[in-house]
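Fold the stuff below for me.
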Amino acid sequence: MRIDLHTHSTASDGTDTPAQLVRNAAAEGLDVVALTDHDTVAGHPEAVAALPAGLTLVRGAELSCRLDGVSLHMLAYLFDPAEPELARERELVRDDRVPRAQAIVAKLAELGVPVTWEQVARIAGDGTVGRPHIAAAMVEAGAIETVSDAFTEQWIANDGRAHVGKHELDPFDALRLIKGAGGVAVFAHPLAAKRGHIVPESAIAELAEAGLDGVEADHADHEPATRDRLHALADDLGILATGSSDYHGSRKNIRLGELTTDPDVYAEIVARASGTPPVTG
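A predicted model of the protein is given here:
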């Protein structure tokens, strides 16, 4: 059984539509795939409608959080999307993304990068705008060669010259909201130091005490030793350890199902959820 619990579609910053994503997941031989777009559930209906026979869809979202000045992401699975408090917070984060992206574009213009807001909006389309759309516009403008080149201190990384902050949840509030909506919470790529500053392991322990269900241990941005450390930490804390591709389509050089979650861990996630069930085509 092959299970990938972290993917993105054009509803946020992926390049596959939700329908394309589930079809591609089936073509890659996955049995279960989670659609976890950034701060939105807009892609869920299309993914459900296009679900191939035999493929199970876990509906979720990746929530933007910040703890002690460090950005982090919380994967929320199988929550009730209509629960009003969590829905309101997702809307606040999404609404802040447009002015934030416009401010980043303005900073890039000051740095001599010929990118416009209209260009970024065209690339984002109907999706929730994010930094990968700005990075794609920078590639299009010839300022950099690849999307990854944008996520450096020179440009739009968290400590970069053109970085602008956005509204983010306190992760302890995010846990409360996810649980209140019947969902299951997993800390996404918690030790991915190549992305920027990370929280200490003591913070992960505090989150576990507050109800964190698991950590995403097997991730492309974790070195093998880091993955081993996270599996050991999960054992020590009595929480789950997942594995996922964090697939973004052509924006990242990783395939659907390149990293996967143990079936027993997936079964435990489903057992803990009470918000909305998985859907099988």
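
CA atoms for contacts and neighbours, from now on please.
Will do.

If you drop the residues flanking it in sequence, what lies closest to residue 185?
Nearest residue to residue 185, sequence neighbours excluded (CA to CA, 6 or more residues apart in numbering): residue 76, at 4.8 Å.

tell me the contacts of that neighbour?
The neighbours of residue 76, taking CA atoms under 8 Å, 6 or more residues apart in numbering as the test, are 36, 60-63, 178, 183-186.

got the buried residues for the strand or helix carrying it?
Taking DSSP states H and E as the definition, residue 76 sits inside strand 70-77. For strand 70-77, a neighbour-count test (16 or more other CA atoms under 10 Å) marks 71-77 as buried.

Surely residue 116 touches residue 105?
Yes - with contact defined as CA atoms under 8 Å, residue 116 counts as touching residue 105 (6.4 Å).

More neighbours: these two, which one.
Set side by side, residue 116 and residue 105 show more neighbours around residue 105, with 27 against 17, by other CA atoms under 10 Å.

give me the number of residues near residue 26?
As a burial measure, residue 26 scores 20 neighbours (other CA under 10 Å).

brain fart, residue 54
Look at residue 54: counted by other CA under 10 Å, it has 13 neighbours.

quick one more, to check against the first:
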Amino acid sequence: MTRLDLHLHTFYSDGDRSPAEVVELAHRAQVMAMAITDHDSTAGVVEAVTVGQQVGIKVIPGVEVSARYQGKETHILGYGIDPMYFPFQERLRWLRESRVRRVRDIVERLRHLGLSIQYEDIQTVAGAGAIGRPHIAQVLLDRGYVHTIHEAFEAYL
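Coordinates of the predicted model:
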């Protein structure tokens, strides 16, 4: 049976490993083809493709693009993208900047509700990855404002 995984994240998104580490783990798991699909970023694609060629795994360049449909946030997976195509990179940059603005707005709203939380707290949790609501939820959990991530989303996000 051929193994493949077409939805993998690196530390450029909400994963915690480098692109090379993700490819190496896939190789050890006998995956034959994979796609790096970080949120609004193709920063890890070239490294993953290069390591994939070295270990014999087909790495499909991909991205998970944030979108809104009928007022709800959704994600669209794109495959076979050119990570160097400038107009697409500009759009991804705009999406990443939108994420930052959204997180700042949410933090400000939470502060008005009396919660002691700073944007920098969220940045620390997000690390180099794409910042987002899951990182806010983690800070709310860590600070004891909620008991679960689900509760953070239900009550505040």
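
picking that back up, please report the distance of the equivalent of the residue nearest to residue 185 of the first structure over in the second structure from residue 64 of the second structure.
In the second structure, the residue matched to residue 76 of the first structure (TM-score structural alignment) is residue 78. According to CA to CA, to the nearest Å, residue 78 of the second structure and residue 64 of the second structure sit 6 Å apart.

who touches both of these two?
Common contacts of residue 78 of the second structure and residue 64, defined by CA under 8 Å, 6+ apart, comprise residue 37.

can you point me to the longest strand in the first structure?
Assignment by DSSP state E gives strand 56-67 as the longest strand of the first structure.

Am I right that residue 90 of the first structure is in contact with residue 40?
Yes - counting by CA under 8 Å, residue 90 of the first structure touches residue 40, with 6.5 Å between them.

Can you show me which of the contacts of residue 76 of the first structure carry over to the second structure?
Among the contacts of residue 76 of the first structure, the contacts conserved in the second structure (both residues aligned by TM-score structural alignment, their matches' CA atoms under 8 Å) are 36, 60-63.

How about the contacts made by residue 34 of the first structure?
Contacts for residue 34 of the first structure were tallied using CA under 8 Å, 6+ apart; they are 4-7, 57-60.

How about the secondary structure of it?
Here residue 34 of the first structure is recorded as strand under DSSP: H, G, I helix; E, B strand; the rest coil.

What's the separation between it and residue 184 of the first structure?
Shown here: residue 34 of the first structure relative to residue 184 of the first structure, a distance of 13 Å by CA to CA.

Alignment lookup: residue 98 of the second structure to the first structure.
Match for residue 98 of the second structure (TM-score structural alignment): residue 96.

Now do the same for its match: helix, strand or coil?
On the basis of three-state DSSP, residue 96 of the first structure is classed as helix.

ok, now residue 242 of the first structure?
For residue 242 of the first structure, the secondary-structure state derived from three-state DSSP is strand.

now residue 42 of the second structure, nearest residue through space, not along the chain?
Among residues not flanking residue 42 of the second structure along the chain, residue 83 sits closest, at 5.7 Å (CA to CA, 6+ apart).
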